[in-house]
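>>> Need a 3D model of the following:
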Amino acid sequence: MPKVLISDKMDPKAAQIFRERGVEVDEITGKTPEELMAMIGDYDGLAIRSSTKVTKAILEHATNLKVIGRAGIGVDNVDIPAASAKGVVVMNTPFGNSITTAEHAIALMFALARQLPEADASTQAGKWEKNRFMGVELTSKTLGLIGAGNIGSIVADRARGLKMKVIAFDPFLTPERAIEMGVEKVELDQLLARADFITLHTPLTEQTRNILSREALAKTKKGVRIINCARGGLIDEAALKDALDSGQVAGAALDVFVEEPAKASPLFGTPGFVSTPHLGASTSEAQVNVAIQVAEQMADFLVNGGVTNALNMPSLSAEEAPRLKPYMALAEKLGSLVGQLAHGALDQISIETEGAAAELNQKPIVGAVLAGLMRVHSDTVNMVNAPFLARERGLDIREIRHEREGVYHTLLRVTVRTQAGDRSVAGTLFGNEAPRLVELFGIKVEADLDGDMLYVVNEDAPGFIGRIGTTLGESGVNIGTFHLGRRDAGGEAVLLLSVDEAVTPDLIARVRALPGVKTVMALKF
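As a prediction, the model looks like this:
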């Protein structure tokens, strides 16, 4: 039974879902990093919120960990490269608090437009400063979205309902999607010059850090109002303070800060500034939603192999997983075969699918090929870290999909480029479930790839099969299966034998000494 640790306070429904899905769960919160290191080795999964910091040091102690689930969007508290290198899937729940965060952005927009926090404080202080708080309407104003993903699209929908004109800057926003959202796609400088309100909905990356820099703020329409419920660091806070003081920015509302908890900020006390303590996801509905979603996603992965909302692995639904499972087994065996047989440095790998295989999600198949290929060099490689390790080594990975159906109703071909030339293997599924090799380096040969095997390249000549059978018999080695193929009569032949015990160096030497033998190797699957 898989075992999961919930290390941050989470709605009880998460633990309930784990248990219902056949996953053992412990709820142990508030542990120090040292305490977490001491216990993490016992768990297959780790469910967290924002408090637990999953560092490289903690991951080094996570000997059994397979998945980390973040109940929420941000994964700043997870070392994703270290998790990928360790072969641990990292998931988040990007949709569980989307509506809540979008609504908070709209609430802050209203708060700025009508100066609600200041008016409330003034009124409760016994003042009645009706003429002091002159607001602005949202109707007919232009809202500029920086980031038009899931949350940004919800904000756009709500803003359009308020009769606002919405423009959006997002490098990944297609013209078709912009039309569907009812927004105008613009460049950043256009947005800055035209927007009456700007709201940010983008992750924090090196490209988006300080996207509202001092220079960008100087380009904004005078009197603009800015809202950030996304990530601290998207705005230069010192520059925003100066822009508020000068009147270039009429108001700003931040739910997130560069340093959190934000106990001190140059923005605090500035007229026109509104702040909340990272409340974007803080509704009872959102807390329940993200807890349920992270538990369902992690349980699907641990029990069924489904991968949803992973940040370092292609998604694979629980429905897809059973259909893809035999293909992934075939892919891993072919990757392992070519990895064991190809000599010299590899600089390129091509993964081709044909027939039924071409209709499937290709990313898990590619990951499985790379895992099999690279397992020759590492016993900790898996589908998660194999692409990471391949990129790290500069391996050129090519995916080729053929819609045609050839001799086999489904076919997977793996070709590696080496200094000695291209090496290609191909396989299919028998009965849609049994992996079978059908071609090896251009030679037609049908073989199961399983357990300990002996690979022999020899000259096709009478008596060779008898001689190798005698040699194995004299060595006390029992043959399980025997697969033979050749290019043409009297030419080069290839032999794949499965044997009941590991192939020893002594056996390799005895087979190599037989007349006509060109190559002999031990294989293991």
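>>> For the rest of this, base every contact and every neighbour count on C-alpha atoms.
Will do.
>>> ok, then the element right after the helix or strand containing Leu334?
If you go by DSSP states H and E, Leu334 is part of helix 320-341. Beyond helix 320-341 on the C-terminal side, the first helix or strand identified by DSSP H and E is strand 346-355.
>>> who does whichever helix or strand comes after that following strand touch, helix- and strand-wise?
Next along the chain after strand 346-355, taking DSSP H and E as the criterion, comes helix 362-374. Packing partners of helix 362-374 (3 or more CA pairs under 8 Å, 6 or more residues apart in numbering; DSSP states H and E): helix 320-341, helix 385-392.
>>> which residues does the nearest residue to Asp452 once chain neighbours are set aside contact?
Excluding the flanking residues, the one nearest Asp452 by CA to CA, 6 or more residues apart in numbering is Lys524, at 4.6 Å. Taking CA atoms under 8 Å, 6 or more residues apart in numbering, we find Lys524 in contact with Asp450, Gly451, Asp452, Met453.
>>> for the second one, what are its contacts?
Each residue near Gly451 by CA under 8 Å, 6+ apart is listed here: Ser498, Val499, Lys524, Phe525.
>>> Out of those, list just those in strands.
Here DSSP state E is the test, and the contacts of Gly451 give Ser498, Val499, Lys524 as lying in strands.
>>> My guess is Val416 contacts Leu346. True?
Yes - the pair Val416 and Leu346 qualifies as a contact (CA atoms under 8 Å) at a distance of 6.6 Å.
>>> Which one's more surrounded, the two?
Between Val416 and Leu346, counted using other CA atoms under 10 Å, Val416 has the larger neighbour count: 23 against 19.
>>> Another for comparison:
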Amino acid sequence: MPKVLISDSLSPRAVEIFKERGIEVDVKTGLKPDELKAIIGGYDGLAIRSSTKVTKDVLAVATNLRVVGRAGIGVDNVDVPAATARGVVVMNTPFGNSITTAEHAIAMMMALARDIPEANASTHAGKWEKNRFMGVELYGKTLGVIGCGNIGSIVADRALGLKMKVVAFDPFLSPERAQDLGVEKVELDELLRRADFITLHTPLTNETRAILNRDSLARTKKGVRIINCARGGLIVEEDLKAAIESGHVAGAALDVFAEEPAKQNGLFGMERVICTPHLGASTTEAQENVALQVAEQMADYLVSGAVVNALNMPSVSAEDAPRLRPYMKLAEQLGSFAGQITETGLKAVTVEFEGQVAELNTRPLTAVVLKGLLAPLMESVNMVNAPVIAREREIKVSETKRQDAGDYQTLIRVIVSTEARTRTLAGTLFGGDKPRLVEIEDVPIEAEVTPNMLFIRNEDKPGFIGKLGTALGDAGVNIATFHLGRTAAGETAIALVCVDQPLGDDLVERIRALPSVVRAKALTF
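You can find the predicted model right below:
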């Protein structure tokens, strides 16, 4: 039975979901780092919000951990590279609080346009400063959206409903998507030049860090108002303060800050600056949604292998997981076979999918091939970290799909290029769920993979099979099945022998010394 630790406050319904799915769950919030390290080794899953820090040190002792689920979007508190290196899936819930965050951005924009917080404080203080708070309309104004993904697109939709014009800067926004949203896609400089309001909805990356700084703020329209409900590091706060003090920027509404919790900040106390304590996702509905989503996602992964909203591996839907399962086994067998017979440096791997398998989500299958290929060559490889390891070692990975079936209704072919040569292996499914090898090094062959096998490449000459059988018999090794294939009479042949026990090195050396043997290798699966 999988076991999950909930280390931050989540809805009680999340606990119920885990238990309903047959998962044991413990709730222990407020753990100190050493306390978390002391117990994390006993859990398969860790469900968190923003308080728990999943550091490299924590992951190093999380020997059974398979998945970390973040109830929310940001994973700044998770060392994702370290998790990937250890084969731990990291999931978030990017859609559970999208509407809530978008609505908060619209609310902040309205409050900023009409000076609502200051007017509220003034009126509570017994003043009646009607002439002091002269706002601006949103109607007809241009909203610049930096980052038009899930949340940004919702903000754009709400702004269009307010009869604003919307321009968007997002390198990943296609012209067709922009047209569907009713926004105008522009470059950043044009957005800065045209926008009356600017709202940020982009992740914090090396490309977006400090995207609003002294230089970019100087290129904005005089009187612009800035809203940030995304990430504090997107704005250089000292530069924003200077732009407000100079009068170039009319005001700002900020829900996020470079350092949080923000108890002190140069922008605090300024007129025309609205600040809230990271409330973007703080609604009853959003908190419930992300808690339920993370529990469902983690349970799906631990129970069925489905992967949704993972940051470090391809997604596999609950519907795809059972369809992919037999192919996953086949893909791993092909990769493992190729890895065990590879003796020189890997340069490239191509995975070809033909027929029925080409209609499926094949990215997880490629990851499993890489896992099988690399596992014989190094330790602690799995489908999460295998693609990363391949990139680090500059192994070129590609995949191709062809839905037209060839000799088989469904086929996976693995082409491995090394410093010395290129070799191919191919496999299919018999009866829809039974993996079979059907090609090795361009030689047709039909074989089931078993725990202990002997792979031989030899010259096709009479008497070879008898000599091989004698060598195995003399060593007390029983043959379970024997599979042969060749390119043509008298040319290259391949023997794949399934045996009942592991083969010792001495026996393999004796087989290599037999006449006609080009290569012999003991394989284990």
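>>> nearest spatial neighbour of Ala426 of structure 2, skipping sequence neighbours?
Arg413 (4.1 Å).
>>> Leu507 of structure 2 now?
Nearest one to Leu507 of structure 2, counting by CA to CA, 6+ apart, is Ala475 at 7.3 Å.
>>> Equivalent analysis for Thr199 of structure 1, please.
Spatially, and ignoring its direct neighbours in sequence, Thr199 of structure 1 is nearest to Ile227 (4.6 Å; CA to CA, 6+ apart).
>>> Whichever strand or helix holds the one you found vs structure 2 - mean distance after superposition?
Per DSSP H and E, Ile227 of structure 1 falls inside strand 224-228. Averaged over the aligned pairs, strand 224-228 of structure 1 sits 0.5 Å from structure 2 after superposition, using mean CA distance after the TM-score superposition for structure 1.
>>> mind checking how far that strand is from the chain centre?
The chain centre lies 31 Å from the centre of strand 224-228 of structure 1; the measure is CA atoms, centre = their mean, to the nearest Å.
>>> can you check stretch 385-395 of structure 1 too?
Distance, centroid of stretch 385-395 of structure 1 to centroid of chain: 14 Å (CA atoms, centre = their mean).
>>> Need the contact partners of that stretch.
Against stretch 385-395 of structure 1 from outside (CA under 8 Å, 6+ apart): 84-88, 346-349, 367, 370-371, 374.
>>> Pull out the buried members of those residues.
Buried subset of the contacts of stretch 385-395 of structure 1 (neighbour count, 16 or more other CA atoms under 10 Å): Ser84, Ala85, Lys86, Gly87, Val88, Leu346, Ile349, Gly367, Leu370, Ala371, Met374.
>>> which part of structure 2 lines up with the strand or helix carrying Glu399 of structure 1?
Element membership for Glu399 of structure 1, per DSSP H and E: strand 396-402. The aligned range for strand 396-402 of structure 1 in structure 2 is 396-402, by TM-score structural alignment.
>>> Can you list the buried residues in the matching stretch?
For stretch 396-402 of structure 2, using 16+ other CA under 10 Å, the buried residues are Val397, Glu399, Lys401.
>>> what do we get in structure 1 for the residue nearest to Leu507 of structure 2?
Using TM-score structural alignment, Ala475 of structure 2 lines up with Ser475 in structure 1.
>>> How much space separates its match from Ile468 of structure 1?
11 Å (CA to CA, to the nearest Å).
>>> now Gly233 of structure 1
Counting by CA to CA - Gly233 of structure 1 and Ile468 of structure 1 are separated by 69 Å.
>>> ok, back up a step: check the offset of the match of strand 396-402 of structure 1 from the chain's centre.
The answer for stretch 396-402 of structure 2 is 19 Å, by CA atoms, centre = their mean.
>>> hmm, who's touching that stretch?
Lys347, Ala348, Val349, Thr350, Val351, Glu352, Phe353, Glu354, Gly355, Ala358, Thr366, Ala390.
>>> Likewise for stretch 302-316 of structure 1?
For stretch 302-316 of structure 1, with CA under 8 Å, 6+ apart as the criterion, the contacting residues are 2, 21-23, 44, 80, 84, 89-94, 297, 300-301, 317-322, 361, 363-364, 384.
>>> that older thread, which secondary structure elements does the helix holding Leu334 of structure 1 sit against?
Against helix 320-341 of structure 1 (3+ CA pairs under 8 Å, 6+ apart) you get helix 362-374, strand 410-418, strand 421-430, strand 434-440.
>>> The last one vs structure 2 - mean distance after superposition?
In this overlay with structure 2, the average offset of strand 434-440 of structure 1 from its partner residues is 0.7 Å by mean CA distance after the TM-score superposition for structure 1.
>>> Tell me the residues of structure 2 aligned with that strand.
Against structure 2, strand 434-440 of structure 1 falls on residues 434-440 (TM-score structural alignment).
>>> what's the spacing between the matching stretch and its chain's center?
With CA atoms, centre = their mean, you get 30 Å for stretch 434-440 of structure 2.
>>> Which parts of that stretch count as buried, going by neighbours?
Pro435, Arg436, Leu437, Val438, Glu439, Ile440.
>>> Report the contact partners of the last one.
Same thing as Ile440 of structure 2. Arg423, Thr424, Leu425, Ala426, Ile494.
>>> now the fifth one
If you count contacts by CA under 8 Å, 6+ apart, Glu439 of structure 2 has them with Thr424, Leu425, Ala426, Gly427, Ile445, Glu446.
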